[in-house]
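# Sequence and predicted structure, then a few things I'm wondering about:
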Amino acid sequence: MAYVGLTKPRVIELLLLTTVPVMFFAAQGVPDLGLVVATVLGGAFSAGSASVFNCVYDRDIDEQMRRTRRRALPRHIISPRAALVFGFALGILSTIILWAWVNPLSAALSVGANAFYVFGYTMLLKRRTAQNIVWGGIAGCFPALIGWTAVTGELAWAPVVLFAVVFFWTPPHTWALALRYREDYKQVDVPMLPVVRPAHDVAVQIVVYSWVMVATSLVLWPVAGTGPVYPVVAGVLGAVFLVQAHQLERRAKGSEDLSVIRPMHLFHSSNLYLSLLFVAVAIDPLLR
């Protein structure tokens, strides 16, 4: 179980949630079950590999943060060397599965996402800039592309739009969590935006990204020619999310008290928003 914890299963669940629905959308129906299984396994191993490398590199700060200090490496349950071997094994197995049973393009995209998360976000951006999660979050957008290419073997504008939705969703989602744990990040000198800027400034940025995210989600309708289900669901979900983002901004005005701001409300809502939006992506072609 300690090794499983290194892979951050909740992150894997979220990434797969943006992979499988896109496969339904790309197939305009139910995709081949064997292809889905291979893509899910390959994607899960790839995401798990990236998370393991992240845990190894960040073990020094994880040991000091309340949210992460009970992970296996800070508790010395697993050695860094053993974790590295595990991470490489997952990455190699992922590439073999995707290359052999899906297609080379999907395998290459998966390797690219893994490399960007480890080298781009974890090693380069996370400890150096307050915009770390904006650009580092690109790695988490790749599953939309991988799900599409797994079915079609090529890229198109529809998965690019969904890639952009996840890109603009990531800052509100992550900054809400970072507001909750800003003292942890401050203690270890990780310049997350809530560490270097007042809560209200962060909330304003969350509102801006939320508006762009909702607008981008609606672009899928004309670009991909969806049926009526998707734009209705996207519109309703987007309206609810925007209300909550603006409520967060109002609570943060003139206050740094987390009990007043309640950022975790938006964090949990963001998970629900993305989940239901991509469920709508999967269901839309089935109802046409």
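Happy to help now that I have it. Numbering: from 1, shown residues only.

# Only C-alpha atoms from now on, for both contacts and neighbour counts.
Fine.

# contacting residues for residue 84?
For residue 84, the contacting residues are 52-53, 56, by Cα atoms under 8 Å, 6 or more residues apart in numbering.

# check contacts around residue 97.
Contacts of residue 97 by Cα under 8 Å, 6+ apart are 38-39, 41-42.

# Neighbour-wise, give me the winner out of the residues you listed.
Using other Cα atoms under 10 Å as the neighbour criterion, residue 39 leads the contacts of residue 97 with 30 neighbours.

# which SSE is that one in?
If you go by DSSP states H and E, residue 39 is part of helix 33-57.

# Could you look up the next helix or strand downstream of that helix?
Remark: after helix 33-57, the chain's next helix or strand is helix 59-62, criterion DSSP H and E.

# Quick check: buried residues in the helix or strand that that following helix is followed by?
Later in the chain than helix 59-62, the nearest helix or strand by DSSP H and E is helix 80-101. Neighbour counts over helix 80-101 (16 or more other Cα atoms under 10 Å) mark 80, 83-84, 86-88, 90-91, 93-99, 101 as buried.

# same thing with stretch 4-15?
6-8, 12, 15.

# another one to put next to it:
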Amino acid sequence: MTTIDDHADLLSGEQVRLSEAGARDFFELLKPRVMSLVVFTAFAGLLLAPGQINPFIAAIAILCIAVGAGASGALNMWYDADIDAVMSRTARRPIPDGRILPQEALAFGLTLSTFSVAILGLVVNWFAAGLLAFTIFFYAVVYTMWLKRSTPQNIVIGGASGAFPPMIGWACVTGGVSLDSVLLFLIIFLWTPAHFWALALFKMRDYGAVGIPMMPNVAGEGSTKNQILVYAVLTAACGVSPALTGLVGWGYGVFAAVLGIVFVGCSIAVRQMPDGDEKMLPAKRMFAYSVVYLFAIFTALILAHYAGPLLDRLAGAA
């Protein structure tokens, strides 16, 4: 039976050749599905921020954030190649699958990190660039190299890295942060544990096989389900908060409340799921809905930001 150590020896052994990886393999290193969420929430932060930004500069800013997010993904895959090789969900990633060599992924990630931060600083502003650099460092070093393998709170603390993009987008326009940008951060930060612990429930065996201390493996299914419910409630409440601060109108608030109620309902269904349930259907449904929830929340924020003033003008004209 092949062990993690066997894969680690293979992946870390001396390589004297370059792989024959194509562009598609390197693109896969960027974690494009995760990148799409990062880009979208960063774009939302940029659009919601007060002030103006040149469209060309805005496009460069979003591109730099996307490249920085991809760099984080490449560095994560480089460091996690040993456990990725064992887990069924990740075994076909480019490094464990043998399509890309570890040192190629490392060089790729470091190069993209450097260029994305430098260009964002030179073209947009250095505050936003500093936030992007910190986000890459937090995900690649603090989360991937430290928290992920050392504490069941890995997702809670490490989730901050995925919550920074709207703040970076906001900072690209304003050169700083504000209460509203912090609320955008908190929506994602509070959403992350419920989202990932739902996944961890039906991937417990994979995480257990590689020794990653995910919450279900350490605290048990019951405790994890209770915590998912708590974070779902907090996420639903925070999701409505932009209407309370005046960032958007109450039409958004009502819509966000409905989305949040469904999110909490999914978490209640997970909590009622028997321990040891082989199918884990409620957890799978919650994981799927959580992605829909986040995209819907940020889409609604963008629409409300632009539709609100338009509706006010139409009402005034009438």
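Sure thing, it's come through. Quantities reported herein were computed from a predicted structural model and do not represent experimental measurements.

# quick one on the thing from earlier: ok, which pair from the buried residues of stretch 4-15 of the first structure is furthest apart?
Checked with Cα to Cα, the buried residues of stretch 4-15 of the first structure reach their widest spread between 6 and 15, with 15.8 Å between them.

# How about the residue most central in space within the first structure, nearest residue that isn't a chain neighbour?
By Cα atoms, centre = their mean, the first structure has its centre lying nearest to residue 140, at 4.1 Å. Closest residue to residue 140 of the first structure apart from its sequence neighbours, by Cα to Cα, 6 or more residues apart in numbering: residue 15 at 6.8 Å.

# Return the residue of the second structure aligned against the one you found.
Matched to the second structure by TM-score structural alignment, residue 15 of the first structure sits across from residue 38.

# same deal with residue 182 of the first structure?
In the second structure, residue 182 of the first structure lines up with residue 204, judged by TM-score structural alignment.

# quick revisit: could you measure the match of residue 15 of the first structure against residue 207 of the second structure, distance?
Computed with Cα to Cα, to the nearest Å, the distance linking residue 38 of the second structure and residue 207 of the second structure is 25 Å.

# does the match of residue 15 of the first structure really touch residue 67, like I thought?
No. Counting by Cα atoms under 8 Å, residue 38 of the second structure stays clear of residue 67, with 10.3 Å between them.

# before we move on, the earlier item: helices or strands next to the helix or strand in which the residue nearest to residue 140 of the first structure is found in the packing?
Element membership for residue 15 of the first structure, per DSSP H and E: helix 9-17. Helix 9-17 of the first structure sits against helix 33-57, helix 263-286, with contacts defined as 3 or more Cα pairs under 8 Å, 6 or more residues apart in numbering; DSSP states H and E.

# For the following helix or strand past it, which residues meet the burial criterion?
Per DSSP H and E, the first helix or strand lying C-terminal to helix 9-17 of the first structure is helix 20-27. By 16+ other Cα under 10 Å, the buried positions in helix 20-27 of the first structure come out as 20-27.

# gap between helix 20-27 of the first structure and the chain center?
18 Å (Cα atoms, centre = their mean, to the nearest Å).

# give me every residue that touches the counterpart of residue 141 of the first structure in the second structure.
Using TM-score structural alignment, the partner of residue 141 of the first structure in the second structure is residue 163. For residue 163 of the second structure, the contact set (Cα under 8 Å, 6+ apart) comprises 184-189.

# Neighbour count, secondary structure and distance to residue 151 of the second structure for the residues you listed - can I get that in a markdown table?
Converted to a markdown table, these look like this (neighbours: other Cα atoms under 10 Å; DSSP: H, G, I helix; E, B strand; the rest coil; distance: Cα to Cα, whole Å):
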| residue | neighbour count | secondary structure | distance to residue 151 of the second structure |
| --- | --- | --- | --- |
| 184 | 27 | helix | 26 |
| 185 | 22 | helix | 22 |
| 186 | 19 | helix | 21 |
| 187 | 23 | helix | 23 |
| 188 | 24 | helix | 20 |
| 189 | 22 | helix | 17 |
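
# Compute the inter-axis angle for whatever helix or strand residue 201 of the second structure lives in and helix 32-48.
Per DSSP H and E, residue 201 of the second structure falls inside helix 179-202. Between helix 179-202 of the second structure and helix 32-48, the angle comes out at 160 degrees (axes from the mean of the first three to the mean of the last three Cα atoms, to 10 degrees).

# re the thing from before, which residues sit in contact with the residue nearest to the centre of the first structure?
15, 113, 166-167.

# again with residue 103 of the first structure
150, 153.
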